[in-house]
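Peer 1: A predicted structure for the sequence below; I have some questions about it.
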Amino acid sequence: MAEWDQLLQGTLVQWTEKIFGGGYRPEEAVPLCGGAQKEVHRIRCSNGFNFVLYNWDVERNYFREELEREEQDSPISGFGGEAFRDASVFLNSLKVRTPELYHFEPAGATVGAAFAFVEFIEGREASDFFVAEPQLQDRIFEPLAEMVNTMHRQVRTFWGRLQESLPPALSAGCHKPMLPALHRELDYLAEGIPDIHRHAGELARVMEDLAAAIGVRPQYGFIHAELGPNHVLVDKQLRPYLIDLDGALYFDPEYEHSFLEFRFANYGRYFANSRLDPVRMAFYKLNHHLSYAAGAHRLLQRGYPDAEEVKGIMDYNRDQALRMLAEYR
């Protein structure tokens, strides 16, 4: 905490008073859960006001090694302050509820890493309400489902981040550029997890077969790209808020739905969509399980807090990938 004590006495004070005014002096910085690719702290001010500070410092990114080796060639990336800012502004224009963005400062001459001051939502994760009474669930998850549908109804003819103006190769589809990174994740898992090592060749064939069966489509919807229940905060008025918007982009909605399907216990009641492509759903589901197993394994190797929870994530996704393999034999 020494570095935060120093920050609370210096730069953070200056920025806080510049953004909010002289009566707002930061007195405490409390780290919040998550933050594998950015630092997240709740800042308490002298007048009782709280806000959240996001800091995109690559030096503190648990996936720094991959970033510096430029291995993030997958179109889905959860790192980037500018992407967060753009998504926040865009979703606000759609009336999709997200915490208010008070200020965003890009990296540059005055600051070494991009940061943002964001509204603090006093709330609970969406998963806390999975076993609530049906009427209570309806109050939370029906509006959340409409927020998701509103995002996915925003379409354009090429995939990518909001500010990307040059379309990727449309003939390839957005799933094709994911394959090199997915093979690399599989190789990484095979090195450290015996069960994956034994079945790596079969898993690779299933990935390639599914990818080859996916056809090109004419348009792509806007997705959050990591919409688990831990990225939905529910406030005291039972209003859902989407958080961690860094990876949002135009993409196949099946990428989102295949993730929602295994992260939300009530997916069938609120989010199920019969118009989705089942082949894309299967491809992205396998992608999620391999990617999240690999990411969790890396975090365990690099000293990430909450090791028990991270190991649970790794084990679950490993088991799900192997279960999918058994189904495709």
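Peer 2: Cool, got the structure.

Peer 1: From now on I want contacts and neighbour counts done on CA atoms only, so please keep to that.
Peer 2: Will do.

Peer 1: Do I have it right that Ser74 meets Ala181?
Peer 2: Yes. Shown here, Ser74 and Ala181 form a contact pair, counting by CA atoms under 8 Å, at 5.9 Å.

Peer 1: overlap in contacts of the two?
Peer 2: Residues touching both Ser74 and Ala181 (CA atoms under 8 Å, 6 or more residues apart in numbering): there are none.

Peer 1: and Pro99, how far is that from Arg85?
Peer 2: 12 Å (CA to CA, to the nearest Å).

Peer 1: let me fix that: Glu208
Peer 2: The gap separating Glu208 from Arg85 is 35 Å, by CA to CA.

Peer 1: More neighbours: the two, which one.
Peer 2: Using other CA atoms under 10 Å as the criterion, Glu208 and Arg85 rank with Arg85 on top: 19 against 15.

Peer 1: so after the helix or strand hosting Tyr54, what's the next helix or strand?
Peer 2: Assigned by DSSP states H and E, Tyr54 belongs to strand 50-56. Downstream of strand 50-56, the first helix or strand assigned by DSSP H and E is helix 64-68.

Peer 1: one more structure, for comparison:
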Amino acid sequence: MAHLGVAELADVAHAAYGRELRDVARLRGGSKKGVYRLTLDDGTTGVAYVWRASEDYWPEHEYDPLFGNASGRDLFLTAHTALSEAGMCVPRLVLVDRDVVVVEDLGGSFLEKQLDDPKPLERLWDDVEAMHQRLSPRYGRPSALQPTDAPPIPDVVLKRALGHLEDCSTRVPRIAAAREHLETLLRQRHSLIEPRTRYGLIHGELGPDHVLVADGRPVLIDIEGTMFFDVEWEHVFLQLRFGRHYRPVPGLDPARLALYRLAMHLSLVEGPLRLLDGDFPHRDAMLAIAEHNVERVLEELHAV
């Protein structure tokens, strides 16, 4: 896949900063969008997010309306507003264009390289707790909340997980061999969940690689998956990505955690393997994620 260069982004840089563009570097990540550092003729920099078909590594797929294809300028902007209103720190907007947003460049100081520093990590947990306490009576994207008669979140998660189980069974023989038991386990865990009518604001994919540290403050990036949802969904992901650095919180529903944990692991098998149907370049990393989560899926059979 060809990436953008100075010629393609010169007009964007001029519109954002009124200066000439000297250099462009595509930054890591960005399987659904291009992330580019713009270096101007005076040495200052900015970061451009570009949503174009040429930047999307994902093969064509029938997306579900809630989780599917969490990418695009409009989703980014509504998430930016919702997170800012919740007191979270996000990069400052410099330019909003048709399929490009330019934000301030906060450098490459990712939290994943500073997990042993308690200050930014504790600040993140405080921020996340405050974010999760921002509530809505309906779930969904901040700009497209689901109607009041929408299926309950556990039903949505179960349906999605069963679809992932079906797909994984066609790709991974070990999951195929345990498919019947895994389906039974998903349905059993779902049956134990009590109704809920209040939902917290979540990032949706909050790993330490999606948090920058600027002046000691955690700054959230890759925010397009932001939505009002069961906060247990986010906590399952936080536990997975932060490991021993995760800070538990009281009051989470253990039934939801159990269902969402298995559903999350199935998702992290299905998604990486489907991404590899295309020409995503970092193939070994995706295979490692899928393999790790195959093991975690099968471990769930012995966790009951």
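Peer 2: That came through, no problem. Since the model is a prediction, treat every value here as computed from it, not as a measurement.

Peer 1: TM-score of the superposed pair?
Peer 2: Their TM-score after superposition, calculated using TM-score structural alignment, normalised by the length of structure 2, is reported as 0.92; 304 aligned residues with a CA RMSD of 2.0 Å.

Peer 1: circling back: now do the strand holding Tyr54 of structure 1: which range of structure 2 does it align onto?
Peer 2: Taking TM-score structural alignment as the measure, structure 2 aligns residues 45-51 with strand 50-56 of structure 1.

Peer 1: Remind me which helix or strand Arg189 of structure 2 belongs to.
Peer 2: According to DSSP H and E, Arg189 of structure 2 maps onto helix 179-191.

Peer 1: Using neighbour counts, pick out the buried residues of that helix.
Peer 2: Within helix 179-191 of structure 2, the residues that qualify as buried by neighbour count (16 or more other CA atoms under 10 Å) are Arg179, Leu182, Leu185, Leu186, Arg189, His190.

Peer 1: and if you look at stretch 245-261 of structure 2?
Peer 2: So, applying 16+ other CA under 10 Å, buried residues of stretch 245-261 of structure 2: Ala255, Arg256, Leu257, Ala258, Leu259, Tyr260, Arg261.

Peer 1: what ranges do the strands span in structure 1?
Peer 2: Assigned by DSSP state E, the strands in structure 1 fall at 26-31, 39-45, 50-56, 101-105, 114-119, 123-125, 155-156, 220-223, 232-235, 240-242, 249-251.

Peer 1: Show me which of those strands has the highest average neighbour count.
Peer 2: Among these, strand 249-251 has the highest mean neighbour count (mean count of other CA atoms under 10 Å), at a mean of 26.

Peer 1: Once aligned, what mean separation remains between it and structure 2?
Peer 2: Mean deviation of strand 249-251 of structure 1 relative to structure 2 after superposition (mean CA distance after the TM-score superposition for structure 1): 0.3 Å.

Peer 1: which residues of structure 2 does that strand align to?
Peer 2: Taken onto structure 2 by TM-score structural alignment, strand 249-251 of structure 1 occupies residues 227-229 there.

Peer 1: In structure 2, what residue corresponds to Val206 of structure 1?
Peer 2: So Val206 of structure 1 corresponds to Leu185, using TM-score structural alignment.

Peer 1: okay, now the nearest residue to that match once chain neighbours are set aside: neighbour count?
Peer 2: In this structure, Leu185 of structure 2 finds its nearest non-sequential neighbour in Leu301, 7.5 Å apart by CA to CA, 6 or more residues apart in numbering. Other residues within reach of Leu301 of structure 2, judged by other CA under 10 Å, total 13.
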